[in-house]
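Asks: Any chance you could fold what I've pasted below:
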Amino acid sequence: MALGMLLALCAAVCMGTATVFQALGARAVTAGGPGAAVRATWQWPFLVGIGLDTLGFGAELLSLRSVPLFLVEAAVAGSLAVTAVVAAGVLHIRLRQVEWAAVGGVCCGLALMAIAAGREASGDGDDTMRLAVLAGSVGLAVVGWAVSARAGGVRHRAAVLGGMAGASFGVVAIAARLLPGFTVPGILIEPAAYAVVISGISGYLLLIDALQSGSVTGATAAMVIGQTVWPAVFGIVWLGDSTRHGLAPLAAAGFAISITGALALARFGEAEQATA
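Replies: The predicted structure follows:
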């Protein structure tokens, strides 16, 4: 349990820091130039960011083996606090007082959940649930593609796509939780493994589209809600995640505080576009 919590925090630190490195890589390329986006990905800070994102995702997958979904996903959403603090020092972005309070709120909320969280249920779901998650990942990817292609004039397009990206990332977390193991022969025939891949790729593409469609704050806020709330409910209702005896209100308060803090830091969902 303690190791799982540590891995969840490591995931938040890696992912939050990765955003800042990717912003540094983007800054090193002249905006609007030919192939600027491609050239940005080959800058060393951007490559470091990709590596940190990969490490963070691996830590998240491992933490899901022993920690309830609601705690892991809240920790991942808390990576925005890491981005804010690192961006303040590296990108010289000034944090407002309310944002420093939000950083503290994320930390306090996660601490409350760590105190209250019980061990996740021992079951990994059944074959029917794994197939349902795979079908859901495919369906969500198709719907996301349709919305992205046809919703050019939709009001709040960024928030809609951000919410769908968050829902996809939520499927990734649930599918990873349903994996019975990581052995190579077995994982190749595991429906949940393919759900991780499909929802991971579609969520990433939807998030990029959302960030390019409008408000970074709106897109990130919608993503945070989609990524945390429904996976937490799924873990409690269908997978048996629980809190320590009598500490459910404390866990609920911690979850609410940490997610509220993350929403207050939503402009750091793309550190390059955060303004002082």
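Asks: From now on I want contacts and neighbour counts done on CA atoms only, so please keep to that.
Replies: Fine.
Asks: What residues sit buried inside stretch 132-144?
Replies: 133, 134, 136, 137, 138, 140, 141, 144 (16 or more other CA atoms under 10 Å).
Asks: Now, those residues that are in helices?
Replies: When the buried residues of stretch 132-144 are checked against helices (DSSP state H), the matches are 133, 134, 136, 137, 138, 140, 141, 144.
Asks: The second one - nearest residue in space that isn't next to it in sequence?
Replies: Using CA to CA, 6 or more residues apart in numbering and skipping residues adjacent in sequence, the residue nearest residue 134 is residue 195, 4.7 Å away.
Asks: if we can go back for a sec, would a markdown table of the buried residues of stretch 132-144 with distance to residue 97 be doable?
Replies: What follows is the buried residues of stretch 132-144, written out as a markdown table (distance: CA to CA, whole Å):
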| residue | distance to residue 97 |
| --- | --- |
| 133 | 41 |
| 134 | 43 |
| 136 | 41 |
| 137 | 39 |
| 138 | 42 |
| 140 | 38 |
| 141 | 39 |
| 144 | 36 |
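Asks: Please give the structure of this sequence too, so both can be compared:
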Amino acid sequence: MLIGMVCALGAALCFGTASVLQAVAARAAEPGTGSGVDPALFLRAVRQWRYLAGLGLDGVGFVLQIIALRHVPIYAVGAALAASLAVTALVAARLMGVRLTRTEWVAVGVVCAGLLMLGLASGEEGSGTGSLALKYGLLGVAVLVLLVGALAGRLPDGPRALVLGLAAGTGFGVVEVAVRLIDGFSWRELLNPALHALLLGGAAAFLLLTSALQRGSVTAATAGLVLGETIGPAVVGVVWLGDRTREGLAWLAVLGFTVAVAGALALARFGEPAPEPGPTRP
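Replies: Below is the predicted model of the structure:
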């Protein structure tokens, strides 16, 4: 249990720092086609060292996330990953001269309090391995994420950012669930729909998030991301995979999850730093 929470928090640290680097690179890249699924924009952004460094941190964070998902319930890992916004805010304040308001400092504390409650209330991960229908359903969601991203490019900047952020968060949520549906490493797993869902959902989420960071509302995109990667996977973990809490502490887990996600949403503006360091916001 302890190693799972430590790895989840380590993943949040990696993802939170990576988002600062990647957002700067995405904003500095030349504008793309406007589509939510724009591989050319990704290729232009990835030429910059900041984006590459962010990808490296994402890789480390993903490994830590896998370890965490093997030890603690999905709802605990999802809330910890949402807390990466608190990490982003602190990194921006330290390295980019961004000033946090009193409300935002309170939000950082709220996130930490929510994670503490989750840590105290979380039980062992569920023993469910998921039905074949769930695995194919997860693959269907990954395909839907890609289609929604392609259509979102036609929307005005405001709703476009929200839809892309929500779709990207859903893609990352697919990855969270898929990790639990993959049984180790073997040739047989190459036929597992959950593995294909993981690859497609993760790739689609990266493309959509890059497009969301390139233009549009910071708060809308990041709020959508947080909601997409926390609520759905948590429900799947409890309903279909048997995730539970410690005896008599279900209320504390629900409260901690809600508090942590709410605190992360209050820090949504830190999901996308500006291209140059400045005194107002990242």
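Asks: re earlier: quick one: secondary structure of the aligned partner of the residue nearest to residue 134 of the first structure in the second structure?
Replies: Matched to the second structure by TM-score structural alignment, residue 195 of the first structure sits across from residue 197. Secondary structure state of residue 197 of the second structure, per DSSP: H, G, I helix; E, B strand; the rest coil, is helix.
Asks: so residue 197 of the second structure touches residue 180, yeah?
Replies: No. Applying CA atoms under 8 Å, one finds residue 197 of the second structure not in contact with residue 180, separated by 12.0 Å.
Asks: out of the two, which sits in the busier spot?
Replies: Taking neighbours as other CA atoms under 10 Å, residue 197 of the second structure and residue 180 compare with residue 197 leading, 26 against 23.
Asks: contacting residues around the more buried one?
Replies: Going by CA atoms under 8 Å, 6 or more residues apart in numbering, residue 197 of the second structure touches 135, 138, 139, 140, 142, 174, 175, 178.
Asks: so where does the last one fall, helix or strand?
Replies: Put plainly, it is residue 178 of the second structure. Assessed by DSSP states H and E, residue 178 of the second structure sits inside helix 157-181.
Asks: buried ones in that helix?
Replies: Neighbour-count burial for helix 157-181 of the second structure, with 16+ other CA under 10 Å as criterion, is recorded at 157, 159-181.
Asks: Likewise for stretch 226-241 of the first structure?
Replies: Within stretch 226-241 of the first structure, the residues scored as buried using 16+ other CA under 10 Å are 226-232, 234-236, 239-241.
Asks: between those residues, which is closest to residue 90 of the first structure?
Replies: Among these, residue 227 lies closest to residue 90 of the first structure (CA to CA), at 27.2 Å.
Asks: What lines up with that closest one in the second structure?
Replies: Looks like residue 227 of the first structure aligns to residue 229 there (TM-score structural alignment).
Asks: what do you get for residue 244 of the first structure?
Replies: Checking TM-score structural alignment: residue 244 of the first structure goes with residue 246.
Asks: And the helices in the second structure, which stretches?
Replies: 2-28, 39-45, 49-69, 74-82, 84-95, 102-121, 132-152, 157-181, 193-214, 218-239, 250-266.
Asks: The longest one to helix 102-121, inter-axis angle?
Replies: For helix 2-28 of the second structure against helix 102-121, the angle between stretch directions is 150 degrees (axes from the mean of the first three to the mean of the last three CA atoms, to 10 degrees).
Asks: So which other helices or strands are in contact with helix 2-28 of the second structure?
Replies: Counting contacts by 3 or more CA pairs under 8 Å, 6 or more residues apart in numbering; DSSP states H and E, helix 2-28 of the second structure packs against helix 39-45, helix 49-69, helix 74-82, helix 84-95, helix 193-214.
Asks: now the third one
Replies: For helix 49-69 of the second structure, the helices and strands in contact under the criterion 3+ CA pairs under 8 Å, 6+ apart are helix 2-28, helix 74-82, helix 157-181.
Asks: That one vs the first structure, mean deviation?
Replies: Following the fit onto the first structure, the mean deviation recorded for helix 49-69 of the second structure is 1.5 Å by mean CA distance after the TM-score superposition for the first structure.
Asks: what does that helix rub up against?
Replies: Against helix 49-69 of the second structure from outside (CA under 8 Å, 6+ apart): 3-8, 10-15, 17-26, 45-46, 77, 125, 176, 179-180.
Asks: Show the buried residues in the residues you listed.
Replies: 4-8, 10-15, 17-26, 45-46, 77, 125, 176, 179-180.
Asks: Against residue 229 of the first structure, how distant is the residue in the first structure that residue 19 of the second structure lines up against?
Replies: For residue 19 of the second structure, the aligned position in the first structure is occupied by residue 19, per TM-score structural alignment. Distance from residue 19 of the first structure to residue 229 of the first structure, counting by CA to CA, to the nearest Å: 23 Å.
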